[in-house]
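Visitor: A predicted structure for the sequence below; I have some questions about it.
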Amino acid sequence: MRTLVSKINWPILIVACATIGLAPLFPEPHVWEKLRMLVQGNLTRAIDWFDLVMHGTPWVLVVLKIWGTFGRDAE
């Protein structure tokens, strides 16, 4: 998994976070709305879970890439 994430270029991840990760910007990004719904226990429909995965994936990939680049066991 680490090698797969390390092969993704930083510019691609930044563009993915700025577009898919934050879409739509107004009234609030879907990823923020879905995380709030998850904490409140209101994430019940399949479309909500799909939205959370779709809009959250770029952010998870960035965290994994940062962890792999700057983590304790980074080479």
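Guide: Thanks, I have the structure now. In this text the structure is predicted, and so the values were computed from the model without any measurement.

Visitor: CA only for contacts and neighbour counts going forward, please
Guide: OK.

Visitor: gap between the two ends of stretch 19-28?
Guide: The straight-line separation of the ends of stretch 19-28 (CA to CA, to the nearest Å) is 13 Å.

Visitor: in it, what counts as buried?
Guide: Ile20, Gly21, Leu22 (16 or more other CA atoms under 10 Å).

Visitor: list the buried residues in the helix or strand harbouring Val53.
Guide: Assigned by DSSP states H and E, Val53 belongs to helix 46-70. Buried residues in helix 46-70, counted by 16+ other CA under 10 Å: Asp48, Leu52, His55, Gly56, Thr57, Pro58, Trp59, Leu61, Val62, Leu64, Lys65, Gly68.

Visitor: ok, and here's another one to check against it:
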Amino acid sequence: MELLNNWKLMLLLCLTLGLAPYFPEPHLWGKLKWVGGGATGMAFMDWFDLLLHGTPFLLLLRVVIIKLRTPKQ
């Protein structure tokens, strides 16, 4: 559980799995543009791919929220 609360690891996952492949544009960005355009023609594999590449960003957001809500001692 401690690994899921490590913001450095989550950031590393975002920069590697979350954005790869990087060229011609980050893969996640391309999928988000596709969904924003109406998701026409997206198959199950495309939705799974969006989930796979988006999970590190969701985990990083979770860690940031936990860190902000935890009172400082």
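Guide: Looks like it came in fine. Since this is a predicted model, take the numbers as computed values, not measurements.

Visitor: Provide the aligned range in the second structure for the helix holding Val53 of the first structure.
Guide: Residue correspondence for helix 46-70 of the first structure in the second structure, counting by TM-score structural alignment: residues 44-68.

Visitor: quick one: contacts of that stretch?
Guide: Here stretch 44-68 of the second structure makes contact (CA atoms under 8 Å, 6 or more residues apart in numbering) with 4-7, 10-11, 13-14, 17-19, 27-28, 31-32.

Visitor: what's the mean gap between stretch 55-64 of the second structure and the aligned bit of the first structure?
Guide: Stretch 55-64 of the second structure, aligned to the first structure and superposed, deviates on average by 0.6 Å (mean CA distance after the TM-score superposition for the first structure).

Visitor: ok now that stretch, how far from the chain's centre?
Guide: 7 Å (CA atoms, centre = their mean, to the nearest Å).

Visitor: what does stretch 38-45 of the first structure give?
Guide: The answer for stretch 38-45 of the first structure is 18 Å, by CA atoms, centre = their mean.

Visitor: ok, stretch 42-52 of the first structure next?
Guide: Distance of stretch 42-52 of the first structure from its chain centroid, counting by CA atoms, centre = their mean, is 15 Å.

Visitor: tell me who's in contact with Met10 of the second structure.
Guide: Contact analysis of Met10 of the second structure by CA under 8 Å, 6+ apart lists Leu4, Pro56, Phe57, Leu59, Leu60.
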